[in-house]
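Novice: just coords:
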């Protein structure tokens, strides 16, 4: 009889926990249902059309895997994995390059990546203090893959942003299982955006940031190539959307207290708020099927800073701004043990359209990361999602027609 009472009590506790979990999940789902991508608000940067999914996975064979970690009331982080193709990346490497806009960050594997101009692992994104755990877990996973028994060196590539506001970052909560699940769960198709994966606990322009993605397809006359972008946003500045001063209109932007204190007394003043200096970080991953070598991929990666600048970033002192670009084209792949590489790649004169596509896709991916993010509470803080109803009003005000 006593055991029966204990079972009933335990079941009651389980049912209560399950109900709370359901309500939390339902609330998150309801929030997500109310969000919108940039194009749904009438924001479509540039002149080239997006791919079918308007995502990095529009580049054939590129795969994305994400694991979101929300544990208790403190852990709000995750892992996002980008795989250039579905084969053995160590044996069939892709040319790649990393551009550092501002180097206040940790980007594991960057020196070898730029020295050799190639990727031999997937790209992982996570939180700052979990970089090395993620790198170790991916190295172990890679070494277990077929035809890797004799490998004695591996260069895991891992980028990060600091989500220590919403996330108990000092507990270093990313586990080897989370990394493996992200890698093994990587797929083509639609990419989840907003407060997911490595973007679970990030903040951008004072609002909830996260994962965003976009793509562009060049006209056949320009090669017909696809450029796809994925971003992890955790940076600041003075937000503008398609030129509209959204940050100023919403009263949330870098240095607003310093500026407001010098305005007439009748002007609004955000007293009591910390004067945000635009610090944080952003990671940009650019994929393309255009046959481009590592030298020109470095030029592509550098254009990411132009896309970030359009959104209002000034790459502040405390921001780690990194952009990695790679090509999936078969003609520029590099077999690990080949005595020589014979490749066919685009000439310099053919790069301009790829540059344009990259800048536009980076800009839109940042907007998508903001507009799709949901309000998140964790580690004793709450960061609100940017209010899309107000964004729509501001876009209308400045002549950008939002439906």
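Specialist: Done, it's in. On a predicted model such as this, the values are computed, not experimentally measured, just so you know.

Novice: please make it C-alpha for all contacts and neighbour counts, starting now.
Specialist: Will do.

Novice: tally of neighbours for residue 78?
Specialist: For residue 78, the count of nearby residues is 29 (other CA atoms under 10 Å).

Novice: wait, a strand at it?
Specialist: Yes. Under DSSP: H, G, I helix; E, B strand; the rest coil, residue 78 sits within a strand.

Novice: okay but it is in contact with residue 124, surely?
Specialist: No. Residue 78 is beyond contact range of residue 124, at 10.4 Å (criterion: CA atoms under 8 Å).

Novice: next one for the comparison:
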């Protein structure tokens, strides 16, 4: 097999893909927002179970009593998202966020509720609202088999840590597919200059969608001969369907996007921030097809806007609307780069019928260099 078809794990900046004008944080990850932790647990059993769980913890304290403001933005609602009616009603999170497979949200939510209720400080808590997002990894995973999901939830929560975040075919991204190639988990961050508040925005994505892949405006999907609607617009030259490529033919699939920031925002402006993440998704070539569930969950870790459920009066020091534009730019950039990382860091995953291979990185590198896009300082 030619080296250009083998693929190799690299982050986007190794290829010169550094969207935007703002600088990433230390790890170029959602964990650059102080206190945020991420944990993965991959479930791979037999010849057909290829899924996992990813946990995002907003801070290391009592999540139920020291709640963070949160919001949901729906780009296209073809999916299942557990716990969002209460999140939208109250504008806050009281549990970690979990990401998993489409039919795994209920056992995952139950395991998360048990994990929260088992904490000694929650002995008198009568109800809990777990928030669990999903994408359909049925191209590689037997989605009806939810073996090991509860255990994976506990493992992901136990492994949650700050610092560098594993990307690619791990955790909730183990069975996902993007644009007909192997997809996965990706992350990125941006730090605003001091003149704009010095705030950090971090993004974590679970990529499992299709469309017409482009990177920095370069039509990579078309150059590689794999893109949505190809059989309709170029039926003579269209290649034989690649394994796992069925969902990519019309751009179907889903994407979960989680945003963390230390900017003091409440639910209204967090929802506005989430809307801009969809712009980053679009820049990669997604048009949010009918069968695509594209959801954004955003939260603020800033202590000035946290909530205590027992408080009768809430006073918050929220950032004004005029200060939002730089954050909008930052989240658009970080989302685009996180999605590139999800693709570029993926490794091959096989089930009993096929192997889904990652994007051919060497070929992508040549296409980018031909347009003057050179490697950046790695982060």
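Specialist: Here it is on my side, so go on. This one's a predicted model, so the numbers in the text were calculated from it and none came from an experiment.

Novice: let me see the TM-score of these two.
Specialist: Once superposed, the chains reach a TM-score of 0.95 (TM-score structural alignment, normalised by the length of structure 2), with 367 aligned residues with a CA RMSD of 1.4 Å.

Novice: between residue 78 and residue 124 of structure 1, what contacts are shared?
Specialist: By CA atoms under 8 Å, 6 or more residues apart in numbering, residue 78 of structure 1 and residue 124 have no common neighbours.

Novice: how much space separates the counterpart of residue 283 of structure 2 in structure 1 from residue 325 of structure 1?
Specialist: Using TM-score structural alignment as the criterion, residue 283 of structure 2 maps onto residue 310 of structure 1. Remark: distance between residue 310 of structure 1 and residue 325 of structure 1 (CA to CA, to the nearest Å) = 19 Å.

Novice: burial measure for residue 24 of structure 1, as a count.
Specialist: So residue 24 of structure 1, with other CA under 10 Å, has 12 neighbours.

Novice: can you check residue 397 of structure 1 too?
Specialist: 11.

Novice: and what of residue 297 of structure 2?
Specialist: Residue 297 of structure 2, neighbours per other CA under 10 Å, totals 27.

Novice: can you classify the most centrally placed residue in structure 2 by secondary structure?
Specialist: With the centre of structure 2 defined as its mean C-alpha position, the nearest residue by CA atoms, centre = their mean is residue 205, 1.1 Å away. Put simply, residue 205 of structure 2 is strand when judged by three-state DSSP.

Novice: quick check: which element contains the residue nearest to it when sequence neighbours are not counted?
Specialist: Spatial nearest neighbour of residue 205 of structure 2, chain neighbours left out: residue 257 (4.5 Å); criterion: CA to CA, 6 or more residues apart in numbering. According to DSSP states H and E, residue 257 of structure 2 maps onto strand 253-261.

Novice: where does that strand end up in structure 1?
Specialist: Per TM-score structural alignment, the counterpart of strand 253-261 of structure 2 in structure 1 is residues 280-288.

Novice: and that stretch against structure 2, how far off on average?
Specialist: Here the mean offset of stretch 280-288 of structure 1 against structure 2 after fitting is 0.3 Å, by mean CA distance after the TM-score superposition for structure 1.

Novice: for the stretch 51-200 of structure 2, what spans make up the strands?
Specialist: Secondary structure of the stretch 51-200 of structure 2, counting by DSSP state E, counting those that start in this stretch: strands at 68-77, 92-93, 97-101, 131-135, 177-178, 181-182, 184-191, 200-208.

Novice: residue 310 and residue 325 of structure 1: who's more crowded?
Specialist: residue 325 (30 against 21).

Novice: which one in structure 2 is aligned with the more buried one?
Specialist: Checking with TM-score structural alignment, residue 325 of structure 1 has residue 298 as its match.

Novice: count the residues that sit near residue 124 of structure 2.
Specialist: With other CA under 10 Å as criterion, residue 124 of structure 2 counts 8.
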